[in-house]
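Novice: Mind looking at a prediction? Sequence and model below.
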Amino acid sequence: MISRRVAGRSLAVLLAAATAFPAGGTAAAAVSTAPRPAAPKPPAPVPLADLVPGVPPGPAQPWQIDTPDQALAPKVYTPTKAEDAVEPKDAAPGTYDLVEYVPLGDAVAKVTCSKQTGPYQRQVERWLKLKVDGRQSAADCKAVRAFQTKHGIKPASGFAGPVTWSTMMLLSARKNPNAAKKCPVRTYRVACVDLDRQLTWVQKGGTVVFGPVPMRSGRKGHVTRKGWHTVYWRHKNHWSTLYNQPMPYAQFFDGGQAFHAVYGSIHTTVGSMGCVNLELGDSRKLWGVLKKGDKVYVWGRRPGG
């Protein structure tokens, strides 16, 4: 009885060995012919919708979701000289600080170097001339943090978020925003609205006479309408009939859509209700450049929208 059990076990061992090491082969040969495991995929970036401001909001950073836009075309009339003479109030100090949007966990823990993959990881890696693999690494974080510190982006945690990417887009566009020739060149003034990079500028012929400056365009469902438009009404101290809030330096170009300033950050993950939102200083300068009848050209698609 014992001899049969021993014999059975010996046979099982021999069969297992024959399966692992085919005739004429060795252990090394078996390993070399085995299929290699697939390389792990890069971690999915944190969705824009899951990000929060990286610093606590305050009086100068209301972080409004909606913006003081206009649902319908305004009632057109000629403002009085007194209305035109009054300049809109200035924004509170710190209103337009560059505050990055980061994962909630990073914000709560106040991490100094994020391990999370940002929604603009590959783009930021490429811009900084790092290894483009879509994976956040210690080297990536160090390089992104250095960029954020240099350009005043808070918190400088190395997270590749929308404000960091927007700043890179602005820096890249400063010398020649129309290098890709997506905004038509005309002999007259054309206000160019680039939804892809969230930038706007004005050019006359091949000369840029304003900008480029950062902007915020319409969100999904309320997109800033593409194509050619015309500035048809301007009101320096316009008031929104939709949100009952000020729309400083409003220049309407298509129905209820207009260039105008907002008293809050334009760097948010949620777009406007269709208008082209600008910082107050940029909107004030644009007021002095555009005139009624000037042309506006819109193209592209807002990231994440």
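Specialist: In hand now; what should we look at? Numbers count the residues shown, from 1 in each chain.

Novice: CA atoms for contacts and neighbours, from now on please.
Specialist: Will do.

Novice: Look up the closest residue to V99, ignoring the ones flanking it.
Specialist: K154 (4.8 Å; CA to CA, 6 or more residues apart in numbering).

Novice: tally of neighbours for that neighbour?
Specialist: Residues lying near K154 (other CA atoms under 10 Å) number 20.

Novice: And for R9?
Specialist: The burial count for R9: 11, using other CA under 10 Å.

Novice: what about it, which SS state?
Specialist: helix (DSSP: H, G, I helix; E, B strand; the rest coil).

Novice: residues touching M169, list them.
Specialist: Contacts of M169 were listed using CA atoms under 8 Å, 6 or more residues apart in numbering, and they are R197.

Novice: what about it, helix or strand, and which?
Specialist: With elements taken from DSSP states H and E, the one containing M169 is helix 162-173.

Novice: Report all helices and strands that the next helix or strand after that helix contacts.
Specialist: Downstream of helix 162-173, the next assigned helix or strand under DSSP H and E is strand 189-194. On a contact count with 3 or more CA pairs under 8 Å, 6 or more residues apart in numbering; DSSP states H and E, strand 189-194 meets strand 199-204, strand 295-299.

Novice: Comparison target, given below:
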Amino acid sequence: MGDHRRRVVGVAAVAGLVAPLALALGAAPAQAAGSCTTQTGPRQKQVEKFLGRPVDGRQSAADCKAIKAFQTKHGITPNIGYAGPVTWGVMDLMNKQKAVGRTPNKAGKCPVNKGRIACVDLTLQLSWIQDGKDLVYGPVPVRTGRNGYETRTGLKKIYWRHIDHVSSIYHVPMPYSQFFDGGEAFHSVGVSMWNPPGSHGCVNMTKTTAKKYWSLLKTGDDVFVYGRKPGT
């Protein structure tokens, strides 16, 4: 445990983690693999509106196809086109993220007296880089620690960077890693930022975002994490 390289806890392995959560929340009825459900979900109207479908609150073949495509894209399982709470939770978060626009620190929760700092809003699953009150980059969607592996809150500093890091615990690639708290780091992943249930504590990013953070931040820069991820 003395070597911080061995304490890296990185991103969660995706396979096999999402379905148990979805089923526990009653996300969808039992359905044969690969099929499309004819059942109307409890969030049918909200999901139809989000996807630009006719809002009639009744499941159709076209509705199911559109919902299923969304679920497949973002790793929501079972991906059978059911308008349940997990699917709507992702859509609702997307709506809230979009509403933030270019003022992610409007409430002033991320310090503006630290110079350049990377901010992470767990509640909205957004991150950005600011310098004082000036927005430098973002906000961008991120994927943080799931229930039981919550990304720790507070003021931290980037203490180690490794561009080609591989987790010593989970044995998964963590490109563009910038560590700021024990094994927690910014790094890129190859899954959707809205893929439930989340990481093992790291702040996951797209490759584009992780590369930008790598170019804008350096060892010693501040990181501030606040809020609470939905579902934790």
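Specialist: On my side now, so go ahead. Computed from a predicted model, the values in this text were never measured in an experiment.

Novice: In the second structure, what stretch matches stretch 17-34 of the first structure?
Specialist: With TM-score structural alignment applied, stretch 17-34 of the first structure matches no range in the second structure.

Novice: Aligned to P177 of the first structure, what sits in the second structure?
Specialist: Under the alignment (TM-score structural alignment), P177 of the first structure maps onto P104.

Novice: Where in the second structure does stretch 83-92 of the first structure align, residue-wise?
Specialist: Using TM-score structural alignment, stretch 83-92 of the first structure pairs with nothing in the second structure.

Novice: if we can go back for a sec, and the angle for the helix holding M169 of the first structure with strand 199-204?
Specialist: Angle between the axes of helix 162-173 of the first structure and strand 199-204 is 20 degrees (criterion: axes from the mean of the first three to the mean of the last three CA atoms, to 10 degrees).

Novice: Return the mean post-superposition distance for helix 162-173 of the first structure against the second structure.
Specialist: Average distance, helix 162-173 of the first structure versus aligned residues of the second structure after superposition (mean CA distance after the TM-score superposition for the first structure): 2.0 Å.

Novice: now that helix, how far from the chain's geometric center?
Specialist: 8 Å (CA atoms, centre = their mean, to the nearest Å).

Novice: For that helix, could you pull out the residues that count as buried?
Specialist: P162, V163, T164, W165, S166, T167, M168, M169, L170, A173 (16 or more other CA atoms under 10 Å).

Novice: Aligned to the second one, what sits in the second structure?
Specialist: Pointing back at V163 of the first structure there. Per TM-score structural alignment, V163 of the first structure is aligned with V90.

Novice: surely its match meets W194?
Specialist: Yes. Counting by CA atoms under 8 Å, V90 of the second structure touches W194, with 6.4 Å between them.

Novice: Which residue comes closest to L72 of the first structure once chain neighbours are left out?
Specialist: Closest to L72 of the first structure by CA to CA, 6+ apart is G256, at 4.5 Å.

Novice: Quick check: end-to-end length of stretch 35-49 of the second structure?
Specialist: Stretch 35-49 of the second structure has its terminal residues 23 Å apart, counting by CA to CA, to the nearest Å.

Novice: buried stuff in that stretch?
Specialist: C36, T37, Q39, T40, G41, P42, R43, Q44, K45, Q46, V47, E48.

Novice: Pull the most distant pair out of the buried residues of helix 162-173 of the first structure.
Specialist: P162 and A173 (16.4 Å; CA to CA).

Novice: Strands along the second structure, start to end?
Specialist: 116-121, 126-131, 134-141, 154-157, 160-166, 173-181, 184-188, 203-205, 222-226 (DSSP state E).

Novice: give me the stretch of the first structure that the second one matches.
Specialist: Applying TM-score structural alignment, one finds that strand 126-131 of the second structure aligns to the residue range 199-204 of the first structure.

Novice: tell me the average deviation of the matching stretch from the second structure after fitting.
Specialist: Stretch 199-204 of the first structure sits 0.8 Å off on average (mean CA distance after the TM-score superposition for the first structure).

Novice: Closest to the centroid, which residue in the second structure?
Specialist: R143 (2.1 Å; CA atoms, centre = their mean).
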